[in-house]
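**Student:** Compute the structure for the input listed below.
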Amino acid sequence: MTTIAARPTTTRLGYVDNLRILLTVLVLAHHSALTYGALPMWYWTEPSESLSGLALVAFVVANQFWFMGFFFLLSGLFVPGSVDRKGPGAFARDRLVRLGVPLIVFWLVARPVLSLPGWPERRDQGESFLRFWFSTGDPGPMWFVEVLLVLSLAYAAFRAVRARSTARLGAVPGTDAATDTATSLVARPLTFRAIAAFVAVLTVVTYLWRLAVPLGTYWPGVGLPTPAYLPQYVLLFVAGVLATRRGWLTSLTVRQGRVALIVALVGVGAALGASALASAPDAGIVVLLAQSLAENVVAIGAAVGLLVLFRERFSGQPAWARFAAQHSFAVYVIHPLVLVGVAMLFAPLVAPAGVKFLILLVLSVPLCWGAAYLLRRIPGVARVL
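**Tutor:** Below you'll find the model as predicted:
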């Protein structure tokens, strides 16, 4: 078998940035759906049990199967190259700034502002405004940044330990033996069997994890709303790191992408059905295992299918796409403030949940990117956003 030396991803890939834009818009859609759906789990909600409200819940559940795990995979793609260039220590310090500072600022400023509608009730209970400001709420959507920071620091620690180990062995700098083991991996095309094996491993790990952390669990200490999906987040981040080293992004075939996307689309219905069955109090092992399998088939199928689709069809970046990609992280950080502000403005409007969802989303997307642009114009802000 012919192999080629794997090269770390060190430059921006247009189609990956385009995927980030898509996922960021999906985050806005996800939280817009929570605003008006029958699942009131957002800062400002107008829950509806209507048909459109239930449809919005189905949209939220289907999204949850895959889109945040895909975010972690894309985030892992550029981590090895960044550590290669900066070294583990400098990379860790950079991540603490780029991820830690927005996380802290959101918790100190945006979180209490978003919780202000609940202040009158807390005030009537005798709580001081200062205590309310620093104790109410959680990191909200910034849980993703929180988990990504932990994973990034863990990888930096791994690379630092590996570097010390090779130094103790007396490796000569610049040789393969002196570099991280991952850098000497070779590019091997992914096969359908390898993808299926990954789905199987992820399914078993997810099932075992959910015996202790079932769906619906919330970790208030860290503000993690979906800890039941942690195996998917961690393993897809690792897959992103390995994809860079092994050249998987370029080795995926069009046929693999097409099959994966079809499987993912068909699997959404099966995953929704399995989730409904698994929500029953007497759901057995077979049902819970089937739920984990269906969810991960959707997650991996969507990841493989969209990576190939965007690589082949949407790799170009016109000016608007470059602008959107440059500001996508800032949009992620500030979007709760924009969504809640617009939703409160349109609260008096009497309309079906689906209509209000569309109004909120259509207005919030350009407003979020515009606000992100203005925010990043402030000196020093672009350093972290």
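
**Student:** hey, let's count contacts and neighbours off CA atoms from now on
**Tutor:** Noted.

**Student:** Where do the helices of the stretch 1-150 of the chain begin and end?
**Tutor:** Under the criterion DSSP state H, counting those that start in this stretch, the stretch 1-150 of the chain carries helices at the ranges 14-36, 51-64, 67-77, 79-86, 88-95, 101-105, 111-114, 119-124, 129-135, 143-168.

**Student:** Point out the one among those that comes closest to E295.
**Tutor:** Checking those against E295 by Cα to Cα gives helix 51-64 as the closest, at 8.7 Å.

**Student:** returning to what we had before: compare the helices of the stretch 1-150 of the chain and give me the one nearest A260.
**Tutor:** Per Cα to Cα, nearest to A260 of the helices of the stretch 1-150 of the chain: helix 67-77, 14.0 Å.

**Student:** Can you list the helices and strands that that closest one packs against?
**Tutor:** helix 14-36, helix 230-246, helix 285-313 (3 or more Cα pairs under 8 Å, 6 or more residues apart in numbering; DSSP states H and E).

**Student:** got the angle for it vs helix 230-246?
**Tutor:** With axes from the mean of the first three to the mean of the last three Cα atoms, to 10 degrees defining the directions, helix 67-77 sits at 30 degrees from helix 230-246.

**Student:** tilt between helix 67-77 and helix 285-313?
**Tutor:** Using the same axes, to 10 degrees: helix 67-77 against helix 285-313 is 50 degrees.

**Student:** Report the angle between helix 67-77 and helix 143-168.
**Tutor:** Relative orientation of helix 67-77 and helix 143-168, computed by the same axes, to 10 degrees: 30 degrees.

**Student:** what sits up against helix 67-77?
**Tutor:** Contacts with helix 67-77, where a contact means Cα atoms under 8 Å, 6 or more residues apart in numbering, come from 9, 16, 20, 23, 148, 232-234, 236-244, 299, 303.

**Student:** buried sites along stretch 273-289?
**Tutor:** By neighbour count on 16 or more other Cα atoms under 10 Å, the buried set for stretch 273-289 is 274-275, 277-278, 287-289.

**Student:** Pick the one among these closest to L56.
**Tutor:** Using Cα to Cα, S275 comes nearest to L56 of those, at 15.7 Å.

**Student:** Please tell me how far the closest one sits from L215.
**Tutor:** 10 Å (Cα to Cα, to the nearest Å).

**Student:** hmm, back to that, mind checking the helices of the stretch 1-150 of the chain for the one nearest to L367?
**Tutor:** Per Cα to Cα, nearest to L367 of the helices of the stretch 1-150 of the chain: helix 14-36, 11.4 Å.

**Student:** I'd like the structure of this one too, to check against the first:
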Amino acid sequence: MSAGVNIPLGNLRAVVILIVVAFHSVLPYLASQPQQPFGFDEAPYRWIAFPLLDRERWFGFDLFCAWQDVSLMSLMFFLGGLFVPQSLLRKGSRAYLADRWWRIGLPFLLAVALLSPLAYYASYRVTAADPSFAAFWQHWRALPMWPTGPQWFLWQLLLFSALGAALHAVAPSWPGALGRLVAACNERPVHFLAALTALSALGYVPLAMAFGPWEWTWLGPFAFQLSRPLHYLVYFFAGFAIGSYGIDRSVLRADGPVARRWRTWLAAAVACFAAWGGLTSLTLPDWEASPLAFRLAAALVLPIASATGVLAFVAIALRWLRPRERALDSLSANAYGIYLVHYVFVLWLQYALLGADLNAFGKAGLVFTGALALSWASSAMIRTGVSLFFRRPPAVPAKARAHQPR
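**Tutor:** The predicted structure follows:
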């Protein structure tokens, strides 16, 4: 994702990475999780989602994580699609795909190969009879999948980007058609909300009813949530459509109806999240054993909760994140690097605090602060190293070349 010169959305990108780090920082302290850690070799391998469980808990973290589960990843795919059309126009499909490979594909492979085992080694040590890395590696290689942690987002983003590039190559007028649809919603954000909700419901509800809303599957390092691939595809191309038309003249323009009515969008997001939470609670703890009507109602309400949540995030950014701040600029520039490396710091800090005499809020605060600082510094060093490695030597003027010794 590249926020370009759009300051509010660049600042939103910075806020999103803060939320991502916070989300992973609080997972051991959810009141809804069991007291005992999950066994490393025991299917369905719940430790992949909850690598560590602490004795300290706070229910407020459950509400925070549920809120993010509804809207955060949808927002990330939406932002991921916003700037694709301009990149395609500027570079062409082939150069764009090459750039995506170097920026997303290769880092995904490196992170999965190196960082994921390093992060999950902390989880293994909690229940292992032999906590050595050699024993961990033996157990790791015996797993029926290669756990990736939060890096699953990257391969799906790469896949969606490739699909957008392919459509641009075979049907160059297609982005323009999407843009015309967005133009019809310029002063009617409710129409945009309705279309987004309807399309995501078509993609989400049948899969949620067939597989359940929480189940994941893996093919080697490629993980995805069975109910949501089409839902996320809709959000990516919703962003793509707005980018095709032009962000600054779309329904998301700085002086547009979404920005002006940010309080309304926030209230709608809170109300829809509460409705989703209430209906989803009726399907717990066993989705399959709950009445069909409850399952269908819970599945139907998630698309509207997700859409209002995403638009509330964007509305608040357009209204309140307009100024350019040095800290937010740095955080936005390093957001991708932080995303790549933060999970290692999060898990090992959580592991280090398992026996600490602190409450859940204190532990989560230390994990968040430490992981953010360490991953931010790591990202800055990586970016500096990459910049130095790929820096071209300055061109020598013709007159200077003429006087150089031969």
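
**Student:** Of the buried residues of stretch 273-289 of the first structure, which is the nearest to L224 of the first structure?
**Tutor:** S275 (20.4 Å).

**Student:** Please determine how far the closest one is located from S328 of the first structure.
**Tutor:** Going from S275 of the first structure to S328 of the first structure by Cα to Cα gives 31 Å.

**Student:** what do you get for L13 of the first structure?
**Tutor:** Distance, L13 of the first structure to S328 of the first structure, using Cα to Cα: 15 Å.

**Student:** Remind me which helix or strand the counterpart of I378 of the first structure in the second structure belongs to.
**Tutor:** Alignment note (TM-score structural alignment): I378 of the first structure maps to G385 of the second structure. In the assignment (DSSP states H and E), G385 of the second structure maps to helix 360-390.

**Student:** Number of residues surrounding the residue lying closest to L375 of the first structure once chain neighbours are set aside?
**Tutor:** Nearest residue to L375 of the first structure in three dimensions, chain neighbours excluded: V381, at 7.0 Å (Cα to Cα, 6 or more residues apart in numbering). Using other Cα atoms under 10 Å, V381 of the first structure has 12 neighbouring residues.

**Student:** close enough to count as contact, V381 of the first structure and L374?
**Tutor:** No. Taking Cα atoms under 8 Å as the definition, V381 of the first structure is not a contact partner of L374, at 10.0 Å.

**Student:** more crowded one of L13 and S328 of the first structure?
**Tutor:** S328 (24 against 14).

**Student:** list the contacts for the more buried one?
**Tutor:** In this structure, S328 of the first structure makes contact with 20-21, 24, 369, judged by Cα under 8 Å, 6+ apart.

**Student:** how about a cut-off of 10 Å?
**Tutor:** By Cα atoms under 10 Å, 6 or more residues apart in numbering, the contact set of S328 of the first structure is 17-18, 20-25, 322, 368-369, 372-373, 385.

**Student:** what does S290 of the second structure give?
**Tutor:** Here S290 of the second structure is in contact with 282-284 (criterion: Cα under 10 Å, 6+ apart).

**Student:** in what helix or strand does the alignment partner in the first structure of it lie?
**Tutor:** By TM-score structural alignment, S290 of the second structure lines up with A283 in the first structure. Following DSSP H and E, one finds A283 of the first structure outside all helices and strands.

**Student:** what's the spacing between A283 of the first structure and L74 of the first structure?
**Tutor:** 34 Å.

**Student:** residues near the equivalent of V84 of the second structure over in the first structure, how many?
**Tutor:** Using TM-score structural alignment, the equivalent of V84 of the second structure in the first structure is V79. Neighbourhood size, V79 of the first structure [other Cα under 10 Å]: 21.

**Student:** go on, R85 of the first structure?
**Tutor:** So R85 of the first structure, with other Cα under 10 Å, has 11 neighbours.

**Student:** Out of the contacts of S328 of the first structure, which is nearest to Q64 of the first structure?
**Tutor:** Looking across the contacts of S328 of the first structure and measuring by Cα to Cα, the closest to Q64 of the first structure is L23, at 11.8 Å.

**Student:** ok, and the closest non-adjacent residue to that closest one?
**Tutor:** Closest to L23 of the first structure by Cα to Cα, 6+ apart is F67, at 6.9 Å.

**Student:** Which position in the second structure pairs with that neighbour?
**Tutor:** Aligned by TM-score structural alignment, F67 of the first structure pairs with L72 of the second structure.

**Student:** that older thread, chain center to the helix holding G385 of the second structure: distance?
**Tutor:** What separates the centre of helix 360-390 of the second structure from the centre of its chain is 17 Å, taken as Cα atoms, centre = their mean, to the nearest Å.

**Student:** The second structure: which residue goes with A271 of the first structure?
**Tutor:** Looks like A271 of the first structure aligns to W276 there (TM-score structural alignment).

**Student:** State the helix or strand in which its match lies.
**Tutor:** Taking DSSP H and E as the criterion, W276 of the second structure maps to helix 262-281.

**Student:** List of residues touching that helix?
**Tutor:** Outside helix 262-281 of the second structure, the residues that touch it by Cα under 10 Å, 6+ apart are 63, 66-67, 70-71, 213, 258-259, 287, 294-320.

**Student:** and the angle for it with helix 59-82?
**Tutor:** If you take the same axes, to 10 degrees, helix 262-281 of the second structure sits at 120 degrees to helix 59-82.

**Student:** compared with the first structure, how much does helix 262-281 of the second structure deviate?
**Tutor:** Here the mean offset of helix 262-281 of the second structure against the first structure after fitting is 1.5 Å, by mean Cα distance after the TM-score superposition for the first structure.

**Student:** thinking again about what came up before, neighbours around the match of I378 of the first structure, how many?
**Tutor:** 12.

**Student:** repeat for A208 of the second structure
**Tutor:** Neighbour count for A208 of the second structure, taken as other Cα under 10 Å: 22.

**Student:** Give the closest residue to it in space, chain neighbours not counted.
**Tutor:** Spatially, and ignoring its direct neighbours in sequence, A208 of the second structure is nearest to S227 (4.7 Å; Cα to Cα, 6+ apart).
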